[in-house]
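>>> Quick one, structure for this:
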Amino acid sequence: MLDPDQRRTFAALADVLIPGSDPMPSATAAGTPDALLDQVLGYRPDLAEPFAEAVAWCTGKDPEAALDALSVQQPEQFQALTLLTAGAYFLSPRTKAALAYDPPPRTAHDDVNSYIDMLATVVDRGFVIR
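Next up is the predicted model:
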């Protein structure tokens, strides 16, 4: 989707948005400018155009200054850029490993109808103390 120059520009912007800090990787260390970006663009094709416009607008400029100006002058493009950057970042296996988050167990889906059928047998039999 993006040519190598656009990916380099995006990588510089992404590292300003998400710098590395112990234990979290930076955006480029997490792999956001590569296949992960393509993956999130596949999920949100509606953001491809404003994202490309944001990258084009920032090309050749200092990344930090470009992002500051983009957020004020082109908020829709800035939002597309930041949303896709964050989405790609949290898809990264390196980011997930650094989070060390163990999700809670999935809730069981109760089959209420089978419980009602079992209880119907007890009700039909009646209350018996043995």
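>>> CA only for contacts and neighbour counts going forward, please
OK.
>>> isn't Phe10 right up against Pro33?
Yes - taking Cα atoms under 8 Å as the definition, Phe10 is a contact partner of Pro33 at 6.6 Å.
>>> Which stretches in this protein count as helices?
4-17, 37-43, 48-58, 63-73, 75-91, 93-99, 112-125 (DSSP state H).
>>> Okay, Ala65 and Ala56: tell me how far apart.
14 Å (Cα to Cα, to the nearest Å).
>>> hang on, I meant Asn113
Following Cα to Cα, the distance that separates Asn113 from Ala56 is 58 Å.
>>> If you tally nearby residues, what's the number for the residue nearest to Pro25 when sequence neighbours are not counted?
The spatially closest residue to Pro25, leaving aside those adjacent along the chain, is Thr95, at 6.5 Å (Cα to Cα, 6 or more residues apart in numbering). Thr95 sits with 20 neighbouring residues when counted by other Cα atoms under 10 Å.
>>> More neighbours: which of Asn113 and Ala56?
More crowded of Asn113 and Ala56, by other Cα under 10 Å: Ala56, with 14 against 9.
>>> so what's the closest residue in space to the more buried one that isn't next to it in sequence up against?
With Cα to Cα, 6+ apart as the criterion, Ala56 has its nearest non-adjacent residue at 7.4 Å, and that residue is Gln6. Gln6 makes contacts with Val55, Ala56, Thr59, as judged by Cα atoms under 8 Å, 6 or more residues apart in numbering.
>>> Could you also give me the structure for this second sequence? I'd like to compare it with the first:
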Amino acid sequence: MTATSHLLMPDERRVLARLADVLVPRSGDMPSASEVALCNAPIDRALASRPDLLPTVRALVARARDCHAHEFVREIEKDDPIALQALLQLIAGAYYMLPEVRAMLGYAGQARR
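As a prediction, the model looks like this:
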């Protein structure tokens, strides 16, 4: 368990997973956020790297709890672009840190020169 994992409750992870699937849907051979269980250990690793995003993401999750995910993302895109940017940074960061995603993209990571 990471230092941040206790900060996201199971219901928060479920809401975040719905939002993540809007932001990272299945596309061709690339898996969706839920297909790689993004809101479990991967989101914990991303939050460990970017703990500053946690308050904004938790506030968004609380606002999104009873909303349709697609509509909520469209709403914050118009009304709260800074919060959307934080959410995108967290979700995209967690997604592209996954070895299986990087392998599908043919990206082995940074190399020393």
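>>> Look up how far Ala48 of structure 2 lies from the counterpart of Cys58 of structure 1 in structure 2.
Applying TM-score structural alignment, one finds that Cys58 of structure 1 aligns to Ala64 in structure 2. For Ala64 of structure 2, the distance to Ala48 of structure 2 (Cα to Cα) stands at 23 Å.
>>> of these two, who's got more company?
Using other Cα under 10 Å, the more surrounded residue of Ala64 of structure 2 and Ala48 is Ala64, with 20 against 16.
>>> Verify the stated contact: the more buried one with Phe72.
Yes - if you go by Cα under 8 Å, Ala64 of structure 2 and Phe72 touch, sitting 6.4 Å apart.
>>> Counterpart of Tyr101 of structure 1 over in structure 2?
Using TM-score structural alignment, Tyr101 of structure 1 pairs with Tyr107 in structure 2.
>>> still on that earlier bit, just tell me what the residue nearest to Ala56 of structure 1 corresponds to in structure 2.
For Gln6 of structure 1, the residue aligned by TM-score structural alignment is Glu12.
>>> ditto for Glu76 of structure 1
Using TM-score structural alignment, Glu76 of structure 1 sits opposite Ile82 in structure 2.
>>> That match: neighbouring residues, count only.
Other residues close to Ile82 of structure 2 by other Cα under 10 Å number 12.
>>> Quickly note the distance from it to Gly109 of structure 2.
If you go by Cα to Cα, the gap between Ile82 of structure 2 and Gly109 of structure 2 works out to 28 Å.
>>> same thing with Pro31 of structure 2?
For Pro31 of structure 2, the distance to Gly109 of structure 2 - Cα to Cα - is 19 Å.
>>> the more surrounded of those two?
Between Pro31 of structure 2 and Gly109, counted using other Cα under 10 Å, the more crowded position is Pro31 (17 against 9).
>>> measure the equivalent of the more buried one over in structure 1 to Asp102 of structure 1 for me?
By TM-score structural alignment, Pro31 of structure 2 lines up with Pro25 in structure 1. For Pro25 of structure 1, the distance to Asp102 of structure 1 equals 19 Å [Cα to Cα].
>>> Nothing else from me, thank you.
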